[in-house]
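Peer 1: A structural model of the following input is requested.
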Amino acid sequence: MGKQGSQTDSEVIGAGSRPICYDGEALRAEVGRLLAALRARLSTGPYRDLLGENVVAGLEADTLAIADHLGSPFRIVVVGDFKRGKSSLINAMLRQPLLSVDVLPETLAITEVRYGATFDARLVMKDGGFLPIKSDELHRQTIEPLIEKYANQIDHLCIALPMQGLEGVVWVDTPGTGDIFRCIEDAVAAYLDRSDVVIGVLSPHSPLSQSEQTFFRQVLAPRDFPKLCFVLNMLDHVRQPGDRKRLVDEVRGRLSRSFPGA
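Peer 2: Here you go, the predicted structure:
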């Protein structure tokens, strides 16, 4: 029989290699409809009687939190111990020195970098209030006294910039973790629930220190993030290529036991 009308191998390969695309807005709308339907169902008497008021209240709060998260920008949160180059990594990804170590020598507060039509910086309070920060005030001498004064009230520092590539994405720099910074670490842990991707930054000088292992095991692992990456930063400090490979293999092996597939 002839092959008239059949597809050639090249046509089949070409068709098979096309990526499948998804409409993010349509998916968000569909999930929103499902959440609304679930809340409506939970509000009926039989379900409240079956599950109990406490369980229903918890489920309703969770559905509202998910709905709020669906409407928020995509958050990439960078975590790690002090002196791991978290701010430098974000600068490299954005290809601009937005979080200069000269301006904020060590991140003093959880810092969101997002898109804005014009420059805007503010210290955002937990109750929704904020302290406006001028562009020439974005340095340690101004920020640190404010953080000390309003320590228990501050949620994060937000910097909005008219920068291409930030639309719909928020990069989040976090203070270093460690046992002596337990109050900061607790704030970072609480903020992680708002994230979509988490990047753990390590240093070749002391990769997977005890404080890092504790934070990763106690804070990251229980949350079971679907998108979790680790970056071994500053590998240019390891001069020999063979040493770099051994270091990467060792770190990858140790991390894979706690975070398979990361």
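Peer 1: could you use CA atoms for every contact and neighbour count after this?
Peer 2: Noted.
Peer 1: element containing Val170?
Peer 2: Applying DSSP states H and E as the criterion places Val170 in strand 169-173.
Peer 1: which helices and strands sit right next to that strand?
Peer 2: Judged by 3 or more CA pairs under 8 Å, 6 or more residues apart in numbering; DSSP states H and E, strand 169-173 is in contact with strand 74-79, helix 86-94, strand 111-115.
Peer 1: please enumerate the helices of the stretch 51-200 of the chain.
Peer 2: Using DSSP state H, counting those that start in this stretch, the helices of the stretch 51-200 of the chain run over 53-70, 86-94, 140-149, 182-191.
Peer 1: which of the ones you listed sits closest to Asp155?
Peer 2: The closest of these to Asp155 is helix 182-191. By CA to CA, the value is 8.0 Å.
Peer 1: what residues sit buried inside that closest one?
Peer 2: 184-185, 187-189, 191 (16 or more other CA atoms under 10 Å).
Peer 1: can you lay out the helices and strands packed on strand 169-173 as TSV showing distance to Arg254 and mean neighbour count?
Peer 2: As requested, these are exported to TSV (distance: least, CA to CA, whole Å; neighbours: other CA atoms under 10 Å):
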stretch	distance to Arg254	mean neighbour count
strand 74-79	18	24
helix 86-94	21	19
strand 111-115	29	22
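Peer 1: want to throw the ones you listed into a markdown table with distance to Leu146?
Peer 2: Formatted as a markdown table, the helices and strands packed on strand 169-173 follow (distance: least, CA to CA, whole Å):
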| stretch | distance to Leu146 |
| --- | --- |
| strand 74-79 | 23 |
| helix 86-94 | 21 |
| strand 111-115 | 14 |
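Peer 1: between the ones you listed, which one is closest to Leu255.
Peer 2: Here strand 74-79 is closest among the helices and strands packed on strand 169-173 (CA to CA), at 15.1 Å.
Peer 1: before we go on, could you also do this sequence so I can check it against the first one:
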Amino acid sequence: MPSKNADVPPPLPEPLRVAVADSHTHLDMQSGTVEEGLAKAASVGVTTVVQVGCDVRGSRWAAETAAAHESVHATVALHPNEAPRIVLGDPDGWSRQGAREPGGDAALDEALAEIDRLAALPHVLGVGETGLDHFRTGPEGMAAQERSFRAHIEIAKRHGKTLVIHDREAHDDVLRVLKEEGAPERTVFHCYSGDADMARICAEHGYFMSFAGNVTFKNAQGLRDALAVAPLDLVLVETDAPFL
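Peer 2: Coordinates of the predicted model:
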């Protein structure tokens, strides 16, 4: 009988019939070493992974890990929820970095400058995950979040890197900002969460849609409808490990 212990991972699945790239993962948030994680992934056919940065420290780690492992590519960014945390502070220490005092716009500018520096590295292939999150960030943090998103778009375009978008309950605003700023040549909606109509808009603009394990959930028929209309050449897959 399978273990019900949440701390015990499920057994590895059968190897995939073809090699697959995981377009979005967080090796730094998983148990075990990077080498162990990559070996397990390779044993089931996942031969390439994209390690995603969500803050300055994590982005530095992503860049260093990609430089050290041929099968790892890096993206660097401030997560949408990180931007208001930098500007307004985080007294409760919601993020893994712990509590911090408000830094204002100057602190956000400093963090964005470091992301800009990292994005220029040759083994960093993308800028993300950036975007908008209306689920966790309240109205007081929206201005910082959108300013950060616009800055990331500019960084991605200037360095010729892929833009990786985090879009949670913010579809219309994300599409609006992309239209106003002009999207980079390659734009990926990580853990795609829109409906079929939005998938058609993404296809029209050539945006990639990356689908995660939640597409299999019983209540995710809308995601399956979106996948059904998404052109296959614009479809990516991801684990968002360890989350999905």
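Peer 1: got a TM-score for the pair?
Peer 2: The TM-score (TM-score structural alignment, normalised by the length of the second structure) is 0.36; 127 aligned residues with a CA RMSD of 4.8 Å.
Peer 1: how much space between Glu148 of the first structure and Leu70 of the first structure?
Peer 2: Between Glu148 of the first structure and Leu70 of the first structure the computed distance is 33 Å (CA to CA, to the nearest Å).
Peer 1: higher neighbour count, the two?
Peer 2: Leu70 (16 against 10; other CA atoms under 10 Å).
Peer 1: hmm, Leu27 and that one touching each other?
Peer 2: No. Counting by CA atoms under 8 Å, Leu70 of the first structure does not reach Leu27; the two are 9.7 Å apart.
Peer 1: just give me the longest helix of the second structure.
Peer 2: For the second structure, the longest helix by residue count, based on DSSP state H, is helix 142-159.
Peer 1: buried stuff in the helix or strand harbouring Glu129 of the second structure?
Peer 2: According to DSSP H and E, Glu129 of the second structure maps onto strand 124-133. Residues of strand 124-133 of the second structure classed as buried by neighbour count (16+ other CA under 10 Å): 124-133.
Peer 1: show me where the second structure has strands.
Peer 2: Per DSSP state E, the second structure carries strands over the ranges 20-25, 46-52, 72-76, 124-133, 162-168, 187-190, 208-211, 235-237.
Peer 1: distance to Gly222 of the second structure added to those strands, as CSV?
Peer 2: Below are the strands of the second structure laid out as CSV (distance: least, CA to CA, whole Å):
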stretch, distance to Gly222 of the second structure
strand 20-25, 21
strand 46-52, 26
strand 72-76, 28
strand 124-133, 20
strand 162-168, 15
strand 187-190, 16
strand 208-211, 12
strand 235-237, 16
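Peer 1: which of those strands sits closest to Glu180 of the second structure?
Peer 2: Between those, strand 124-133 lies closest to Glu180 of the second structure; by CA to CA that is 13.8 Å.
Peer 1: could you pick out the longest strand of the first structure?
Peer 2: Per DSSP E, the first structure has its longest strand at strand 154-161.
Peer 1: now do that one and strand 169-173, the angle between them.
Peer 2: 130 degrees (axes from the mean of the first three to the mean of the last three CA atoms, to 10 degrees).
Peer 1: please point out which parts of strand 154-161 of the first structure sit buried.
Peer 2: 154-161.
Peer 1: output the contacting helices and strands for it.
Peer 2: strand 111-115, strand 120-125.
Peer 1: please convert these to a markdown table, extending it with distance to Asp9 of the first structure.
Peer 2: What follows is those, written out as a markdown table (distance: least, CA to CA, whole Å):
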| stretch | distance to Asp9 of the first structure |
| --- | --- |
| strand 111-115 | 46 |
| strand 120-125 | 55 |
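Peer 1: what's the closest of those strands to Leu51 of the first structure?
Peer 2: strand 120-125 (35.6 Å).
Peer 1: what residues does the closest one touch?
Peer 2: 130-135, 153-161 (CA atoms under 8 Å, 6 or more residues apart in numbering).
Peer 1: max pairwise distance over those: which two?
Peer 2: Gln153 and Leu161 (24.5 Å).
Peer 1: distance to Lys40 of the second structure added to the buried residues of strand 124-133 of the second structure, as TSV?
Peer 2: Below are those laid out as TSV (distance: CA to CA, whole Å):
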residue	distance to Lys40 of the second structure
Val124	23
Leu125	23
Gly126	24
Val127	26
Gly128	25
Glu129	24
Thr130	28
Gly131	31
Leu132	32
Asp133	32
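Peer 1: just the closest of those to Arg117 of the second structure, please.
Peer 2: Val124 (10.4 Å).
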